[in-house]
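[1] What follows is a predicted structure for the sequence shown.
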Amino acid sequence: MSTAGTPAAEPAARCDLLVVGSANADLVIGVERRPAAGETVLGSDVRVHPGGKGANQAVAAARLGARTALLARVGDDGHGRLLLDSLRSAGASTAAVLVGGAPTGVALITVDPDGDNSIVVSPGANARLTPGDVREAADLIGAARVVSAQLEIPLETVGELVRHLPGGSRFVLNPSPPAALPAEILSACDPLVLNEHEARFVLGADGRAGADANGQAGAAGANTGGAGDRSGTAPEDRARALLELGPRSVVITLGARGALVADSRDDTCVHITSPRVEAVDTTGAGDAFTAALAWRLGRGDSLPDAARYAVRVGAAAVTAPGAQESFPTPEEVAAL
């Protein structure tokens, strides 16, 4: 573990997947229904789980057998120690996890009887992961087959990460929570992985322009007199519209319906179906999907084949409560 302002040196051997992102403590409460504005509802006892999109992806990939490292920041507190222990237990490297600067990030999660969740995140130390931290980790970034990121860390840090990607590595981005994305980041994505809500945001739903004059996609053009989301409502239409913004490939996750894969290189759009399972808790399922997808791409799988494996991993993850605790082993994936 590193307690200074820079990541510790990483072994020179290439890792299968480097995740650059968030690490949170998930505080989960079961509810019969979500409260309306101004309403109070009673819930279950609070359960505390290790989470955060970055740590989730690192744990999920390591549990599947990938050589995985995480570049992140946690607080010098009990939640931070919980996260470090979970990463090490899964076999992920914590040598680049920075400690200190702010309390560990926290996610407040409500889960209803159908397994659907609503999440509010307090970034904490995640907001202190800086472009300088990325520059200090240049050797680690250069040793990764695939680099994956999310948006629970500052967007400027993700931009710095893109600028340090070496030739031959692949960049996977899940724009969650959704934000306006510079063209520099969009053009590096291979793939851009997002759910239907995030796809609508990036494409300019609810009156947001899809891209402004500065190459920003998302909410930036809200007052440009916009026509809103002109991509159509079918996932195939949205996938093709997303490709027009610059990513080399796009994957839209569709929950129980699987995923849609679109690739600009061969102009294909493929629907990948998911195994039918009984959902218990969807928390972290998207992170498990993205981790599996990124790892399999690093192994040399085609994008559709990687997505076929990833939907099985995501399906397995929703059959157990919690985020990291629910992530499957290869044997559990095979059982589906």
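    Great, that's in hand. Numbering: from 1, shown residues only.

[2] Please count neighbours and contacts with C-alpha atoms only from this point.
    Fine.

[3] now the strands for the chain?
    Applying DSSP state E to the chain gives strands spanning 15-20, 24-30, 47-51, 68-74, 97-99, 105-111, 117-122, 144-150, 170-174, 189-195, 249-253, 259-263, 268-272.

[4] Gly246 and Asp190 touch, don't they?
    No. Using C-alpha atoms under 8 Å, Gly246 is not in contact with Asp190, being 10.0 Å away.

[5] Just want to know which of the two has more residues nearby.
    Just comparing Gly246 and Asp190: by other C-alpha atoms under 10 Å the higher neighbour count belongs to Asp190, 25 against 20.

[6] Hmm, that one is touching Val172, no?
    Yes. With contacts counted by C-alpha under 8 Å, Asp190 reaches Val172, the gap being 5.6 Å.

[7] intersection of neighbour lists for those two?
    Counting by C-alpha atoms under 8 Å, 6 or more residues apart in numbering, Asp190 and Val172 have no contacts in common.

[8] related to what we said a few turns ago, any chance of the strands of the chain in JSON lines, plus distance to Arg230?
    Shown next, in JSON lines, are the strands of the chain (distance: least, C-alpha to C-alpha, whole Å):
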{"stretch": "strand 15-20", "distance to Arg230": "32"}
{"stretch": "strand 24-30", "distance to Arg230": "36"}
{"stretch": "strand 47-51", "distance to Arg230": "35"}
{"stretch": "strand 68-74", "distance to Arg230": "37"}
{"stretch": "strand 97-99", "distance to Arg230": "41"}
{"stretch": "strand 105-111", "distance to Arg230": "32"}
{"stretch": "strand 117-122", "distance to Arg230": "27"}
{"stretch": "strand 144-150", "distance to Arg230": "25"}
{"stretch": "strand 170-174", "distance to Arg230": "22"}
{"stretch": "strand 189-195", "distance to Arg230": "18"}
{"stretch": "strand 249-253", "distance to Arg230": "17"}
{"stretch": "strand 259-263", "distance to Arg230": "18"}
{"stretch": "strand 268-272", "distance to Arg230": "19"}
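
[9] Determine which stretch of these is the most buried.
    strand 68-74 (a mean of 30; mean count of other C-alpha atoms under 10 Å).

[10] Any chance you could list what contacts that one?
    7, 15-24, 54-55, 58, 61-62, 80, 91-100, 102-105, 125-126, 128-129.

[11] Against Pro330, how distant is Ile153?
    Separation of Ile153 from Pro330 (C-alpha to C-alpha, to the nearest Å): 29 Å.

[12] Of these two, which one has the most company?
    Just comparing Ile153 and Pro330: by other C-alpha under 10 Å the higher neighbour count belongs to Ile153, 27 against 12.

[13] got a list of what the more buried one touches?
    21-22, 123, 126-129.

[14] Return the distance of stretch 277-286 from the chain's centre.
    Distance of stretch 277-286 from the chain centroid (C-alpha atoms, centre = their mean, to the nearest Å) equals 15 Å.

[15] what about versus this one:
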Amino acid sequence: MNKKIIVIGSSNTDLVVQSERLPKAGETIIGTSFFQNQGGKGANQAVAASRLGGDVTFVANVGNDAFGRNAITSYQEAGIDVNYIQLVGVPTGMAMINVDANAENCIVVVPGANNTLSKKNIDAIEKQLDENSIVLLQLEVPIQTVEYAILEAKNNGSTVILNPAPAQSIKEEVLTKVDIITPNETELELLTKIKVIDESTMLKAVNILHAKGIDTVIVTLGSKGCFVSTSTIKEYFSAPKVEAVDTTGAGDVFNGALTAHLSKGQSFEDTIQFALKAASKSVTKAGAQESIPLLSEL
């Protein structure tokens, strides 16, 4: 039987302005284009898991505004159960992104409704948490909520996958409840205080996470693929070579694909290869959610 996937995390609306150059302080310039995207690490991972074959429920807060209602509609269209997305009296999380002709950008993120995700949201899904569920989390909502969700999920028998991004510290007693953790090199350094410069320092850092009680550590390495460490595997996996157009959201696609494939009981090594293939496919198109491939494309 396939396991259900519960993604707990952030939902943002990205407002993107393109211009020949970035404005200086106090300056007004004329842009060349504008577009609006759905974003947020939680939402990106939920959409990826759903498009790639998972049975996904998304737990998030959005504003009771046009941005929030549009977000919910887009998640429904992606096949996601939206019954646990709440409309709250705080504006939807927003990212204002200015991109110049050289693809340099400056971004201002206002978490908005994401900052209201609380223990009540987690309590609302407690009946969904059992040994037939996989819970996927990131760190773009209040850390206390993430920590509470991990403890509740583990106490109810769920498998817990944590993508510790954006990097911040987590209580030791909570990390012991995580089954699979997927840091990049920066996040790995923050969690372990080890400067990762080669394979030996990578192994040293990874072993610190194992010592904290985490069974599976997957260090994502961008275009180089990932390093996987379990009790039986210590191995680099290469990513397929592609012509990258936009790497935004590739890590989120990796996490969503990983969770979707695991939920179907696929072998661990096949799951890693599938996640790398999905992430590589996503960087060949622009946009975070727009570039997430469908299962049929893989």
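    It's in. The shown structure was predicted, so the numbers you read here are calculated from the model rather than taken from an experiment.

[16] Provide the TM-score value for the superposition.
    Remark: TM-score between the superposed chains equals 0.88 [TM-score structural alignment, normalised by the length of structure 2]; 294 aligned residues with a C-alpha RMSD of 2.7 Å.

[17] how about the contacts of Ile153 of structure 1 in JSON lines, adding neighbour count and distance to Tyr309 of structure 1?
    As requested, the contacts of Ile153 of structure 1 are exported to JSON lines (neighbours: other C-alpha atoms under 10 Å; distance: C-alpha to C-alpha, whole Å):
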{"residue": "Gly21", "neighbour count": "28", "distance to Tyr309 of structure 1": "23"}
{"residue": "Ser22", "neighbour count": "31", "distance to Tyr309 of structure 1": "24"}
{"residue": "Pro123", "neighbour count": "22", "distance to Tyr309 of structure 1": "31"}
{"residue": "Asn126", "neighbour count": "29", "distance to Tyr309 of structure 1": "30"}
{"residue": "Ala127", "neighbour count": "22", "distance to Tyr309 of structure 1": "32"}
{"residue": "Arg128", "neighbour count": "19", "distance to Tyr309 of structure 1": "34"}
{"residue": "Leu129", "neighbour count": "27", "distance to Tyr309 of structure 1": "31"}
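
[18] Tell me the one of those nearest Thr319 of structure 1?
    Using C-alpha to C-alpha, Ser22 comes nearest to Thr319 of structure 1 of those, at 23.8 Å.

[19] now the closest one: how far from Gly255 of structure 1?
    In terms of C-alpha to C-alpha, Ser22 of structure 1 sits 23 Å off from Gly255 of structure 1.

[20] before we move on, what about Arg73 of structure 1?
    From Arg73 of structure 1 to Gly255 of structure 1 the distance is 30 Å (C-alpha to C-alpha).

[21] can you map out the helices along structure 2?
    Secondary structure of structure 2, counting by DSSP state H: helices at 41-51, 66-77, 119-124, 143-155, 172-175, 185-192, 199-211, 250-263, 268-282.

[22] Save these as CSV, and put in distance to Phe237 of structure 2 too.
    Formatted as CSV, the helices of structure 2 follow (distance: least, C-alpha to C-alpha, whole Å):
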stretch, distance to Phe237 of structure 2
helix 41-51, 21
helix 66-77, 31
helix 119-124, 34
helix 143-155, 28
helix 172-175, 25
helix 185-192, 15
helix 199-211, 14
helix 250-263, 13
helix 268-282, 7
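
[23] Mean neighbour count, these: which tops it?
    Note that of the helices of structure 2, helix 41-51 is the most buried (mean count of other C-alpha under 10 Å), with a mean of 30.

[24] mean shift between it and structure 1?
    Mean deviation of helix 41-51 of structure 2 relative to structure 1 after superposition (mean C-alpha distance after the TM-score superposition for structure 1): 1.0 Å.

[25] Can you tell me which of the helices of structure 2 is nearest to Ile29 of structure 2?
    Of these, nearest to Ile29 of structure 2 by C-alpha to C-alpha is helix 66-77, at 25.8 Å.

[26] Onto which residues of structure 1 does the closest one map?
    Alignment of helix 66-77 of structure 2 against structure 1: residues 78-89, by TM-score structural alignment.

[27] ok, residues contacting that stretch?
    23-25, 50-51, 55, 58-59, 74, 93-94, 99, 104.

[28] mean per-residue distance, it to structure 2?
    Counting by mean C-alpha distance after the TM-score superposition for structure 1, stretch 78-89 of structure 1 comes out at 1.1 Å.

[29] need the contact list for Val196 of structure 2.
    Here Val196 of structure 2 is in contact with 185, 189, 202, 205 (criterion: C-alpha under 8 Å, 6+ apart).

[30] quick one: Val62 of structure 2 and Pro23 of structure 2, what's the gap?
    30 Å.

[31] what does Leu15 of structure 2 give?
    Distance from Leu15 of structure 2 to Pro23 of structure 2, by C-alpha to C-alpha: 16 Å.

[32] any idea what sits nearest the alignment partner in structure 2 of Ala55 of structure 1, other than its immediate chain neighbours?
    Correspondence of Ala55 of structure 1 to structure 2, assessed by TM-score structural alignment: Ala43. With C-alpha to C-alpha, 6 or more residues apart in numbering as the criterion, Ala43 of structure 2 has its nearest non-adjacent residue at 5.2 Å, and that residue is Ser11.

[33] dump the residue contacts of the one you found.
    With C-alpha under 8 Å, 6+ apart, Ser11 of structure 2 has these contacts: 38-43, 60-62, 71, 92-93, 114.

[34] ok, how many other residues are close to Ile29 of structure 2?
    Every residue meeting other C-alpha under 10 Å relative to Ile29 of structure 2 is counted, giving 11.

[35] actually Glu331 of structure 1, not the one I wrote
    9.

[36] Structure 2: which residue goes with that one?
    Using TM-score structural alignment, Glu331 of structure 1 lines up with Ser296 in structure 2.

[37] State the distance from that match to Arg51 of structure 2.
    According to C-alpha to C-alpha, Ser296 of structure 2 and Arg51 of structure 2 sit 9 Å apart.

[38] before we move on, the earlier item: what about the strands of structure 1, which gets the closest to Gln324 of structure 1?
    So among those, strand 47-51 is nearest, using C-alpha to C-alpha, at 6.4 Å.
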